[in-house]
Structures are given as structure tokens and as C-alpha cells.
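Q: Got a predicted model here, sequence first, then my questions.
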Amino acid sequence: MSRLFLTKRRPTKCFLPKARVIGAEPAYDLLIVSECRPAETLAAHGTIPFNHGLRGRRMERVGDARGLVLGYVDALNAVDEAMRAAIPSLERLADVLGLVRSHGIINRSGQVGTYSYSVHGAGCRFVSDNGIEVDVDFAPDGSEIFDLWRLRWYGLSLPEPLDVTDQDLRTAVRSLQPLLTEVRPGWFSVAS
């Protein structure tokens, strides 16, 4: 799973110990890495997790489609972490569907940790305790996919809602490639 990190340095190369860079977004001083050490170790390298208390303020300040897309990816990662911590049998977020449909281990909707969830069709809608909504579908291979509608709904659910146009979102998502991949027309996934 990838993680977003704010960095005090221009993210052009990997300076984090035991991390593999899979992308960077210099305009936002973001580094997207996988296999990271704990946040306290990263802090010594001038880097903090994107969701480490700054996401809300940064999203309120940035107020644009690219920031919204990056915030959605960060929120999706936070949902994944919280669900896997609460349900140890989850290997990936898509396994929620199987737990509901095949095994009846969890209900179609409910509360897990600080998130309420509601399984629908090919995906699940998660709502954090502060009202932020992250709706995601799952591809047949279990990867998390989302479209412009889900990004827009996420933006509208923020404490200070961001209402951006579909065109702005489309431009933002395409500008973030190869960090994001268009898996089918209008549907995107975070590159692995």
C-alpha cells in the first residue's frame, strides 16, 4: 500500500530509509512511497505523513481539484489502515465484500472503529466520525477504483466543502498520472 507524505524537501529522490518511491508531486511537496518506517522515524528526515494533522488545514487552503484528489487518496489509505486494524482477517480493503456476502462475518452496514460503512454493489461507502465520506468500488482483482462522482462526493463531505467541476477533476486526475492509473474510461486507481 502506498502512503502520502509531506516533505520539506523537493521530492525528487528517495531520501527515506527503507522506502521505495512510487511517485512524487512537487507542486504539493508530496512524496508517495511504500514500505515506510513509522512516522517518528520519518520525522527525523523532515517528512511527516500527509494525514498527520495537516490534511484538513491543507485541504482548506489548497481548495483545488488536485488537492482534493490527493486528499481522497490519503483518506482511502486511512480507511484501509483503520479497517485492517479493526478486522485482522482483512488482507485488503476489498475483502470487506467477501466478509459481508460469503461469510456473513460482518453486516452489510455498521460501525468499525471510527468509520461507519455500507457495502453496495461492487464497493463500499465509508464515513469517518467527522463526516468525511470515502466511497470506493473494487475491481475484479480487488484493487480500489474510483470515478469523478466519488471524488466530488468526497470533496462535498469535507468540513469546508470543496465543489469542483468534473472537468477540473478530470484534468487533475490525468495530471497525476502515473501516480494514478485510468483502469477503464472514467475510473481510476492508485498505481501500485
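A: Cool, the structure landed. Numbering: from 1, shown residues only.
Q: Every contact and neighbour count from this point should use C-alpha atoms.
A: OK.
Q: Can you tell me how far the most centrally placed residue in the chain is from residue 3?
A: Nearest to the centroid of the C-alpha atoms of the chain, with distances taken as Cα atoms, centre = their mean, sits residue 73, at 2.3 Å. The gap separating residue 73 from residue 3 is 9 Å, by Cα to Cα, to the nearest Å.
Q: Could you pull up the contacting residues of residue 147?
A: Going by Cα atoms under 8 Å, 6 or more residues apart in numbering, residue 147 touches 186, 187, 188.
Q: Nearest to residue 80 among the residues you listed?
A: Set against residue 80, the nearest of the contacts of residue 147 by Cα to Cα is residue 188 (17.0 Å).
Q: Can you report how many residues lie near the closest residue to the closest one other than its chain neighbours?
A: Sequence neighbours aside, residue 182 is the residue nearest to residue 188 in space, at 4.4 Å (criterion: Cα to Cα, 6 or more residues apart in numbering). By other Cα atoms under 10 Å, 18 other residues sit near residue 182.
Q: Now do the same for residue 182: helix, strand or coil?
A: strand (DSSP: H, G, I helix; E, B strand; the rest coil).
Q: And here is the other one:
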Amino acid sequence: MSSSGDCEYVRGFGKLLAYMESTVKNDLLLVASLSDVHRLARRKILPKEGVTRSGVHYVVHGAGCRFSHADGREVDVDFLSDGRPIFDSWRVLNYIISVDPDYFGGRESVYRACKAMVGMGEIFEPRSAWFSLVSGSPPEE
């Protein structure tokens, strides 16, 4: 797959992540951001695994959460201290496989696409090899 094709997958990851955030915020009363799912589950206010009213399945793990659409697409993110979701090439690769089981690229190809998108200003890299969607100014961390 070409770098531009991999960039399209990264954009798809971003679109699904934005959809998940909007849907989860609408479905769960106490949730104002995806990081709230993680925080509330750690405090045992929400279960560590659940399904929202719209059918989004979530699993809280370590420093993040995996969100799965009913059609099988999934995004997995960790969170910065300010609650901003971050992802690495492995998480994007898992998304790609969830939408295109025949994908023949690899993690390095996805990483190069993410780096190219940083150069284009589409995403930023708040930590080495960890990326985040552009929405306002990048946080300091």
C-alpha cells in the first residue's frame, strides 16, 4: 500500500475516533470525553467493559480504552494527562485490519504515514511515536 493509501487509513481512524467520542458522549450521561470512560471505570463508576445505548462496545485497559463499532471497526487509544486520546502505529494497524482484513502493509508503513501526516499538519506527535488528532494547540507533555 502506498503512503497516501496508508494516510487514508489514518484519516479513517481519526474519523471513527471522532464518531466514537460523539456517540459515547451522547450515550453515557457522565461522559464528556472518551478519557472520562477510562477515569470513571478506574473509579468503578462505570464497568471496565460495556456497551453504550448505540451499541459501541468499550474495554478499559492500562492507560486507555478500545472502542468497537457494531460493524467490527475499532479504535484503541491511550490518554495524555489532559485527557487527549493518543495512538501509535500498532493501534492504527489494528484499525486497518478491522476495516480491511486483506491489508498487506505493516506497522512501519503506517508509522511512515503518521509521520508524513505530522509534516502536513493533519496530526501531531505529542510523544515520540505517539500521535494525536489536531484540535486546537498541541498540549505540552
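A: It's in. These numbers come from a predicted model, not from an experiment.
Q: picking that back up, counterpart of the residue nearest to residue 188 of structure 1 over in structure 2?
A: Alignment note: residue 182 of structure 1 maps to residue 125 in structure 2; criterion TM-score structural alignment.
Q: these two touch, right, the residue nearest to residue 188 of structure 1 and residue 189?
A: Yes - between residue 182 of structure 1 and residue 189 there is a contact under Cα atoms under 8 Å: 6.5 Å.
Q: Please list all residues in contact with residue 25 of structure 2.
A: With Cα under 8 Å, 6+ apart, residue 25 of structure 2 has these contacts: 31, 32, 33, 34.
Q: Give the equivalent position in structure 1 for it.
A: Residue pairing (TM-score structural alignment): residue 25 of structure 2 is matched to residue 84 of structure 1.
Q: Next one: that match relative to residue 78 of structure 1, how far apart?
A: Taking Cα to Cα as the measure, residue 84 of structure 1 falls 10 Å from residue 78 of structure 1.
Q: Check residue 25 of structure 1 too.
A: 19 Å.
Q: neighbour count winner among those two?
A: Using other Cα under 10 Å, the more surrounded residue of residue 25 of structure 1 and residue 78 is residue 25, with 19 against 15.
Q: Which helix or strand contains the nearest residue to the more buried one once chain neighbours are set aside?
A: The shortest distance from residue 25 of structure 1 to any non-neighbouring residue, by Cα to Cα, 6+ apart, is to residue 31 (6.4 Å). Element membership for residue 31 of structure 1, per DSSP states H and E: strand 30-34.
Q: What is the corresponding segment of structure 2 for that strand?
A: Against structure 2, strand 30-34 of structure 1 falls on no residues (TM-score structural alignment).
Q: hang on, the earlier thing: from the contacts of residue 147 of structure 1, which is closest to residue 145 of structure 1?
A: residue 188 (5.3 Å).
Q: Measure how the top helix by length along structure 1 sits relative to strand 180-184, angle-wise.
A: Criterion DSSP state H: the longest helix present in structure 1 is helix 65-86. Inter-element angle recorded for helix 65-86 of structure 1 and strand 180-184: 80 degrees (by axes from the mean of the first three to the mean of the last three Cα atoms, to 10 degrees).
Q: in structure 1, which spans are helices?
A: 39-43, 55-62, 65-86, 95-101, 148-157, 166-175.
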